[in-house]
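Asks: can't give you the sequence, but here's the structure:
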């Protein structure tokens, strides 16, 4: 099968270029503006009409909920949502039932991902058995069956003894620890950022030290063990400073920020609104600005969505009882392009670096994150000139728990290719 993409503005490692891409048998066969000789043997010609052609986006932090929570999401709907958002590779968290905490269950998880997913799905294993305080998993056995890394996302590792043992084991198998940093005792029963806004609404707060105290501990331990320590969904200015200092000291630490922590803050919570309940919570405006500064100076390596779908019932009522989390795969690029590129804060190439190039580099994904001859044709075509409204009815995810619904944005996904096959295509309306 040969496909020729013509008239694209292609994001290449050397920069943006008006050129064409030839895809053959799922891989990029040629890149250039003089591919006319291929027309006679090409099965399909796709005119992308001056739109952006970028390497498929990579999200290292998603929740697909299957098995165990399929009312919220399934591997099929979650991966369709990824394709709709322009993501061709995602890494799924292991807070599932049953938990993929042993080789046998992990292999079953990989089979589900492969059979039901329409994008490439990498899979995290847990750090501890059943994601509970107690025995560590068999790191070597889980690496051998294909673990992407180790995470207890949704829960912090509560003791230094347990974390240092986990770091030593992960370092031995040369895989990362991806940490949800949260001291459960300090978090308590909080539902939003601790401070004046929480007090005004009469809601219990989550202090920033529930994140920063554990992060400071872990950075010291990471330096001592040499592990690749990746910080999930950074939310505070102090955390950014701690990570910056650790990097300067030679600690092998990387970090991600989510679109919601970059573009929303606690001042936007004017009522008891469960659609704005997430963990870690939306912090202060100065925290949001620190995250952006951290992205721009390289302290924060990438953007990841923490895509967390829930049922309507679970996100209705009060923040006191609603579930933590929002969806993100289908809104991430458009929100980032609109807030960052269109506003002049960064370039399109910088954004693609945070959403594709850097995740591939950090997590050693050799066949992703760039457009080059010989690589799999994992590509996304993006219209960045015509504004549109984010609508729940157009979402592929089961979860519609997003505060971004209704936003006017730029950056619509037109087509997504995985291994040269179209896995999402914008519906053409009369």
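Replies: Ah, there it is. The structure displayed is predicted, hence computed values, not measured ones.
Asks: alpha carbons only for contacts and neighbour counts from here, please
Replies: Noted.
Asks: start to end distance for stretch 372-379?
Replies: Stretch 372-379 stretches 11 Å from its first residue to its last (CA to CA, to the nearest Å).
Asks: Give the buried residues for that stretch.
Replies: For stretch 372-379, burial by neighbour count (16 or more other CA atoms under 10 Å) applies to 372, 375, 376, 377, 378, 379.
Asks: Could you dump those residues into CSV with distance to residue 117 and secondary structure added?
Replies: Shown next, in CSV, are those (distance: CA to CA, whole Å; DSSP: H, G, I helix; E, B strand; the rest coil):
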residue, distance to residue 117, secondary structure
372, 24, coil
375, 20, coil
376, 17, strand
377, 17, coil
378, 14, coil
379, 17, strand
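Asks: would you turn these into TSV with distance to residue 421?
Replies: As requested, the buried residues of stretch 372-379 are exported to TSV (distance: CA to CA, whole Å):
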residue	distance to residue 421
372	17
375	14
376	10
377	8
378	9
379	10
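Asks: What about the residue lying closest to residue 225 once chain neighbours are set aside, how many residues nearby?
Replies: Nearest in space to residue 225, with sequence neighbours left out and distances taken as CA to CA, 6 or more residues apart in numbering, is residue 168 at 5.9 Å. By the criterion of other CA atoms under 10 Å, residue 168 has 18 neighbours.
Asks: how many neighbours does the residue nearest to residue 387 when sequence neighbours are not counted have?
Replies: If you skip the residues right next to it in sequence, residue 387 has residue 410 as its closest partner in space, 4.7 Å away by CA to CA, 6+ apart. Residue 410: 24 surrounding residues under other CA under 10 Å.
Asks: got it, and the one 3 residues further on?
Replies: Taking other CA under 10 Å as the neighbour definition, residue 413 ends up with a count of 25.
Asks: go on, residue 113?
Replies: By other CA under 10 Å, the residues close to residue 113 number 23.
Asks: What of residue 248?
Replies: Using other CA under 10 Å, the number of residues around residue 248 comes to 11.
Asks: try residue 196
Replies: 12.
Asks: Kindly report the same for residue 301.
Replies: For residue 301, using other CA under 10 Å, the count is 23.
Asks: Verify the stated contact: it with residue 291.
Replies: No: Residue 301 is beyond contact range of residue 291, at 10.8 Å (criterion: CA atoms under 8 Å).
Asks: Put this next to the first one:
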């Protein structure tokens, strides 16, 4: 069984927002899963096939982009984009969650067609990892005519996501709420578009609409790009326990308000991070990192907490075995440091200064995907394979 060791870790971010920093300096990986976490003497106990020297830089769980709109593989016709998933990996993203394949040309809007699209996208993403990233595709777009049996049939085919409600013909809580119950009964996780319209075909959804529909995830609570008012955000925070998604392609003022309001209530575990790309706002390969930089530098959350928003919080919201540096979890990591020239002495200080860290390595299932990001600034200290 193959083993990988990572040593000389300067800062280890756990993914647990309640305890975001570990004193451990060494990680042992076996067959794609985290085997042990501790001190460098572990390398004497476990003979590794490959050892990575982190050179005192930060090791964090690979980022999870909770909101993407793919079509098939690494292609979407939105902005005529090919390779956006690979580009995001160079920004530290190792897992992506589809919020619906809404940009599919000629997207079917009948019950049979929307089911077929979800099955196709789910199985395609399961069979092939675009750019190496774990894409969870095939998020069912709710259309009129769907019945409870449809959710049962989809679950048997492995489909487990409902794309953000509001993208399809089902928009009102009276129609959506029964479908949400059918979906949840069959093991689905449900997202809901929130706020103003973002592109033609989407619709404005209020806080009360969200409460009445009862999804698992409040998609882009900071709008896409038109956000709901601060009092509407407060209403969702105070009256639900839903995961609250921040997106890069949204309203920054509401992003700041949301983080600070949740921090005040000691509920930071509710916040997750997505890009909402490809979108009308364009393609932003560093979208997750840029969101973390904004949150760390402009809100009351620390950089370590912000990283947990895009890792462990999202993993918990969707029931994934990633997002934490814990024994038994899938070995997905981003190794990063302050970018050259930053006033920050490490990646966390750089984020809190408003900088984007330099990513020197991304690892997925214990496999090194690259040894220098093509999209971030160069790291002051880059990890190397010994």
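Replies: Perfect, thanks for sending it. Worth saying up front: this structure is predicted, and the values here are computed from it rather than measured.
Asks: quick revisit: let me see the contact set for the residue nearest to residue 387 of structure 1.
Replies: Shown in contact with residue 410 of structure 1 (CA atoms under 8 Å, 6 or more residues apart in numbering): 334, 335, 337, 338, 383, 384, 385, 386, 387, 388.
Asks: roughly how far apart are the corresponding residue of structure 2 for it and residue 214 of structure 2?
Replies: When structure 2 is aligned by TM-score structural alignment, the residue opposite residue 410 of structure 1 is residue 356. Here the criterion is CA to CA. By it, residue 356 of structure 2 lies 35 Å from residue 214 of structure 2.
Asks: What does residue 35 of structure 2 correspond to in structure 1?
Replies: Using TM-score structural alignment, residue 35 of structure 2 sits opposite residue 29 in structure 1.
Asks: Make sure I have this right: its match is in a helix.
Replies: No: secondary structure of residue 29 of structure 1, determined by DSSP: H, G, I helix; E, B strand; the rest coil: strand, with no helix assignment.
Asks: can you pull out the strands in the stretch 301-430 of structure 1?
Replies: For the stretch 301-430 of structure 1, the strands defined by DSSP state E, counting those that start in this stretch cover 302-303, 379-383, 388-389, 408-409, 412-418, 421-425.
Asks: In structure 1, mark out all the helices, start to finish.
Replies: Counting by DSSP state H, structure 1 has helices at residues 75-84, 103-116, 139-144, 160-172, 184-187, 196-201, 209-225, 237-248, 259-263, 285-297, 332-336, 348-352, 358-362.
Asks: ok, and what's touching stretch 141-150 of structure 1?
Replies: So stretch 141-150 of structure 1 is contacted by 91, 101-103, 106-107, 122-127, 170, 173, 175-178 (CA under 8 Å, 6+ apart).
Asks: Where in structure 2 does that stretch fall?
Replies: With TM-score structural alignment as the criterion, stretch 141-150 of structure 1 aligns to 153-162.
Asks: ends of the matching stretch, how far apart?
Replies: 14 Å.
Asks: buried residues in it?
Replies: 154, 155, 158, 159, 160, 161, 162.
Asks: same check, this time on stretch 180-189 of structure 1
Replies: For stretch 180-189 of structure 1, by 16+ other CA under 10 Å, it's 180, 181, 182, 183, 184, 186, 187.
Asks: And the residues you listed, which is closest to residue 244 of structure 1?
Replies: residue 181 (16.3 Å; CA to CA).
Asks: State the distance from the closest one to residue 288 of structure 1.
Replies: Distance from residue 181 of structure 1 to residue 288 of structure 1, by CA to CA: 18 Å.
Asks: winner for burial among the helices of structure 1?
Replies: helix 75-84 (a mean of 27; mean count of other CA atoms under 10 Å).
Asks: outside of it, which residues touch it?
Replies: 63-66, 88, 90, 112-113, 116-119, 329-330, 395-398, 413, 416, 423-425.
Asks: Next one: the most far-flung residue of structure 2 relative to its centre relative to residue 75 of structure 2, how far apart?
Replies: If you look at how far each residue of structure 2 sits from its centre, by CA atoms, centre = their mean, the farthest one is residue 44, at 35.1 Å. Separation of residue 44 of structure 2 from residue 75 of structure 2 (CA to CA): 45 Å.
Asks: now swap in residue 232 of structure 2 and tell me
Replies: For residue 232 of structure 2, the distance to residue 75 of structure 2 (CA to CA) stands at 35 Å.
Asks: Then residue 310 of structure 2?
Replies: For residue 310 of structure 2 relative to residue 75 of structure 2 (CA to CA), the value is 23 Å.
Asks: what's the answer for residue 212 of structure 2, then?
Replies: On the measure of CA to CA, residue 212 of structure 2 and residue 75 of structure 2 end up 35 Å apart.
Asks: ok so, going back, restricted to buried residues, select the contacts of residue 410 of structure 1 in PyMOL.
Replies: One line in PyMOL is enough to select the buried ones among the contacts of residue 410 of structure 1; burial here means 16+ other CA under 10 Å:
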select buried, resi 334+335+337+338+383+384
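Asks: which among the contacts of residue 410 of structure 1 gets closest to residue 157 of structure 1?
Replies: Nearest to residue 157 of structure 1 out of those is residue 335 (CA to CA; 31.8 Å).
Asks: Test my guess that that closest one contacts residue 409.
Replies: Yes: under the criterion of CA under 8 Å, residue 335 of structure 1 makes contact with residue 409 at 6.5 Å.
Asks: coming back round to it: the residue nearest to residue 225 of structure 1 -> structure 2?
Replies: Alignment note (TM-score structural alignment): residue 168 of structure 1 maps to residue 181 of structure 2.
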